[in-house]
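> Sharing a model that was predicted from the sequence below.
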Amino acid sequence: MTVPLSILDLAPLVSGGTAADALRRTLDLARHAERAGYHRYWVAEHHLTPGVASSQPAVLLGQLAAVTDRIRLGSGAVQTGFLTPLAVLEQFGMLDALYPGRFDLGLGRSAQRRQSALSSSLPSSSSSSEPRVVDGLLIPRSFSFDRILNSARSKLFFSLLQQPGATPADLDSVVEDLTTLIAGRYADDAGNAARAVPGEGADLQIWILGSSGGESARVAGARGLPFAANYHVAPARVLEAVAAYRAAFRPSEILPEPHVMVSADVVVAADDETARELAKPYPLWVRSVRTGAGAIPYPSPAEVAAHEWTDEDRDLVADRVETQFAGSPQTVADRLQTLQRVTGADELLITTMTYDHADRVRSIELLAEHWLRRRASLHGHG
């Protein structure tokens, strides 16, 4: 089965570039994505990160809506620990009021836990787990984020991102408040009503994003919401995440049965060799994330050539590098179909970074052209 393709964008800076450059490239990439036939265009939320400009999804999505016409736009994902449900809904309600029926409100819990419990908010598991291949899909050794999340740097960042003494609500409570506010039924025990304007009645698709089989997967399933699983962030846990979601799923007014989207890092070029060359900066970029320093601007070929790799470096990035799909349109499409088959995904979400913007545009165009031809061929035989 060939399922719809969508894009996740971090608005990455490149070495020597600026945030303004990165944001202009995101606007341009979204226009190309719409013309190429992609289903959704999502933007991430990252804070205090030198190499990523996508810090405020709602603001960026408004700009994207102004330069596109049809493609669905969404957050991948709003970090629910930094804003109240009302603040989130007011932002996305305003977007829906201006551009009705085009927005996905993707929610993540990666910022919900304060320092005493940070290790539960992103995937971690025993470093002794061994890589395996499941029906052609590589499930690599797990990576633990505990050291990064419990670092002094993370504590500093959380002090800037959360109000003093704030206690973020759990994800299920956030979803309950959002859905109640949208429905216009929010009130206290004394009957005092709260109305979100804009926001009440907003035509938003609520998604939950998750990197493991934990709370996010369970909440998405129990509430009958669509779920996005992160093969590109935590490839070792993707099957666990999807299985937990499906096990928890209960039919809702929104979905009669589970609906899963799975992400992957891809780089596409005319041939495998060219794509592998374009992907060479990726390991160095992942290393910057995994050391806890924060994602650097995407490295130039010269910076990649100058870096001296150690065995520790290689081990640090191995799971992400081994699960990046870099190759010709045929090669990448084959690997994406394996990912879809093994996870049972109803949609796929790709993220692509290259040093040169033209290569990035060409990557999404080549993949879309091949993917759409493949879909047409399959439907033609159906």
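Arrived safely, thanks for sending. Numbers count the residues shown, from 1 in each chain.

> all contacts plus neighbour counts: C-alpha atoms, from now on.
Will do.

> Now do the helices in the stretch 101-250 of the chain.
In the stretch 101-250 of the chain, the helices defined using DSSP state H, counting those that start in this stretch lie at 146-149, 152-161, 171-183, 215-222, 238-248.

> Just name the most buried of these.
helix 215-222 (a mean of 25; mean count of other CA atoms under 10 Å).

> Just the strands from the chain, written as ranges.
Here the chain has its strands, by DSSP state E, at 5-9, 40-43, 72-75, 78-79, 103-108, 132-134, 137-139, 204-210, 227-230, 260-268, 325-327, 347-351.

> now the first one, how far from the centre of its chain.
Centroid displacement of strand 5-9 relative to its chain, using CA atoms, centre = their mean, to the nearest Å, is 8 Å.

> What separation is there between the closest residue in space to residue 91 that isn't next to it in sequence and residue 128?
Excluding the flanking residues, the one nearest residue 91 by CA to CA, 6 or more residues apart in numbering is residue 58, at 6.2 Å. Distance from residue 58 to residue 128, counting by CA to CA, to the nearest Å: 40 Å.

> neighbour-wise, which of the two wins?
Neighbours per residue, other CA atoms under 10 Å: of residue 58 and residue 128, the larger number sits with residue 58, 25 against 9.

> Pasting the second one now:
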Amino acid sequence: MPVPLSILDLAPVTSGGTARDALRDTIDLARRAEEAGYHRYWLAEHHLAPGVASSAPAVLIGLVAAATRRIRVGSGAVQLGHQTPLAVVEQFGTIDALYPGRIDLGLGRSGQRGAELARAATTPPPERPATVVDGLLIPSPFSFASLTKSPLFALSRALLQQPGARSPDFADQVDEIIALLTGTYRSPDGHEAHAVPGEGAEPQVWILGSSGGQSAQVAAERGLPFAANYHVSPATVLEAVNAYREAFKPSEGHTEPYVLVSADVVVAPDDDTARRLASPYGLWVRSIRKELRAIPFPTPEEAAAHEWTEEDRALVADRIDTQFVGSPATVAERLRVLQRVTGADELLVTTITHDHTDRVRSFELLAEEWNA
């Protein structure tokens, strides 16, 4: 049997569209995803991005859960650098109270990595050539160090945190969330705290990560399921899943490691159509990596009018080369390679096209082929 397929949605705003359009499309896509048999529907968290409407995942998760009946709904991922553990537990405890047994709480370090990225600006990672591992492309690592020089980098951090605030250690925040959910929280001086709603809620807690660093270690040491980002950081996906498996300790919820791996896909009835629908992707990624804010997703015609420089091409090469684009058979075969090489127990696919009907059809075609 094929491993389960799940969806990651950014609620993309397209060129000529609005955030209202994007959110309505998300609700429609979630309903269609449930009908097509997808296992989970996760909402991302992005801020200050004109092309992404998923900035408040807890709110959107509640709306998606209300609009569906069976599919699991969750976060991919809550950025813990911007919220306290108590706030997260209360939000997801509220949703779980209304939709028990269906909610996933994915946690990520994205909001905590500002200082690390700033240090990386002076010590970029060593160069590593691209390789192919049993048919899976592992590109050269992309350095995010240059992004820290943008004024928008500092502005984002300032707007997302209270003045003078400092994020606690990620592992400590995860432990506090688990303690608040299970009713075992104690302050350093021994005082109890009880989250209402939240205590006794049972969202499935996940850790998302892009490398073999702290996220993978936190997930492994606590026996939590782990989601590795091939679609965001394809160069480090193998080190992420290997580090997680090597350090895994069984827990009450998971006696064995459980790995989900993400992929960016565009499926159409034939390869040529899929390539045309996916053609704006490079321009969209360029806006994230060069301007620090995703632009509204362009039309294929708008993308074709862009004059690419060699610097631009190098900036997005790893993401373009690892996007899975083609007919249902083409993409399903490439996903099988990704699953085999990473040993994934589940795959999380994300798709952006300019036209909502093309995006819905992409997910439907893939599900039909995957489960055939």
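Thanks, I have it. Owing to the predicted nature of the structure, the values given are computational and were not obtained by experimental measurement.

> Can you calculate the TM-score here?
Here the TM-score for the pair of chains, by TM-score structural alignment, normalised by the length of the second structure, is 0.97; 371 aligned residues with a CA RMSD of 1.5 Å.

> hang on, the earlier thing: who wins for proximity to residue 249 of the first structure among the strands of the first structure?
With CA to CA as the criterion, residue 249 of the first structure lies closest to strand 227-230 of those, at 10.2 Å.

> which bit of the second structure covers that closest one?
Taking TM-score structural alignment as the measure, the second structure aligns residues 226-229 with strand 227-230 of the first structure.

> Which positions within that stretch qualify as buried?
Within stretch 226-229 of the second structure, the residues scored as buried using 16 or more other CA atoms under 10 Å are 226, 227, 228, 229.

> Contacts made by it with the rest, please.
206-211, 216, 219-220, 237, 240-241, 244, 257-263 (CA atoms under 8 Å, 6 or more residues apart in numbering).

> returning to that earlier point: looking at the helices of the stretch 101-250 of the first structure, spot the one closest to residue 288 of the first structure.
Using CA to CA, the helices of the stretch 101-250 of the first structure put helix 146-149 closest to residue 288 of the first structure, at 11.5 Å.

> Mean distance between that closest one and the second structure after superposition?
Relative to the matching residues in the second structure, helix 146-149 of the first structure has an average distance of 1.8 Å after the fit, by mean CA distance after the TM-score superposition for the first structure.

> That helix: how far from the chain's middle?
So, by CA atoms, centre = their mean, the centroid of helix 146-149 of the first structure is 20 Å from its chain's centroid.

> so what does that helix touch, helix or strand wise?
Applying 3 or more CA pairs under 8 Å, 6 or more residues apart in numbering; DSSP states H and E, one finds that helix 146-149 of the first structure contacts no other helix or strand.

> and the end-to-end length of stretch 221-238 of the first structure?
Across stretch 221-238 of the first structure, the terminal residues are separated by 15 Å (CA to CA).

> again with stretch 222-232 of the first structure
25 Å.

> Could you do stretch 289-307 of the second structure as well?
One end of stretch 289-307 of the second structure sits 17 Å from the other (CA to CA).

> Show me the helices in the stretch 251-382 of the first structure, by range?
For the stretch 251-382 of the first structure, the helices defined by DSSP H, counting those that start in this stretch cover 272-278, 282-290, 301-306, 311-322, 329-343, 357-380.

> List just the one of those that sits closest to residue 83 of the first structure.
Closest of the helices of the stretch 251-382 of the first structure to residue 83 of the first structure is helix 282-290, at 24.1 Å (criterion: CA to CA).

> Contact partners for the counterpart of residue 242 of the first structure in the second structure?
Here residue 242 of the first structure is matched to residue 241 in the second structure, going by TM-score structural alignment. Residue 241 of the second structure makes contact with 212, 216, 228, 259, 342, according to CA under 8 Å, 6+ apart.

> and residue 241 of the second structure, how far is that from residue 228 of the second structure?
7 Å.

> same deal with residue 200 of the second structure?
Taken as CA to CA, the span from residue 200 of the second structure to residue 228 of the second structure is 28 Å.

> cool, and residue 361 of the second structure?
25 Å.

> Over to residue 310 of the second structure?
29 Å.

> And for residue 47 of the second structure?
21 Å.

> any idea what sits nearest residue 368 of the second structure, other than its immediate chain neighbours?
Computed as CA to CA, 6+ apart, the closest residue to residue 368 of the second structure that is not its neighbour in sequence is residue 36, at 7.6 Å.

> okay if I get the contacts of residue 241 of the second structure as JSON lines plus distance to residue 336 of the second structure?
Supplementary listing: these in JSON lines, determined by distance: CA to CA, whole Å:
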{"residue": "212", "distance to residue 336 of the second structure": "23"}
{"residue": "216", "distance to residue 336 of the second structure": "23"}
{"residue": "228", "distance to residue 336 of the second structure": "16"}
{"residue": "259", "distance to residue 336 of the second structure": "15"}
{"residue": "342", "distance to residue 336 of the second structure": "10"}
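
> what's near enough to touch the spatially most central residue of the first structure?
In the first structure, the residue lying closest to the centroid (CA atoms, centre = their mean) is residue 76, at 4.3 Å. For residue 76 of the first structure, the contact set (CA under 8 Å, 6+ apart) comprises 8, 42, 43, 44, 45, 106, 107, 108, 209.

> what number of residues lie near residue 294 of the second structure?
Here the number of neighbours of residue 294 of the second structure (other CA under 10 Å) works out to 23.

> Check the one 10 residues further on too.
A count of nearby residues for residue 304 of the second structure, using other CA under 10 Å, gives 14.

> Translate it into the numbering of the first structure.
By TM-score structural alignment, residue 304 of the second structure lines up with residue 305.

> same check, this time on residue 97 of the second structure
Residue 97 of the second structure maps onto residue 97 in the first structure, by TM-score structural alignment.

> For its match, give its distance to residue 204 of the first structure.
Residue 97 of the first structure is 11 Å from residue 204 of the first structure, by CA to CA.
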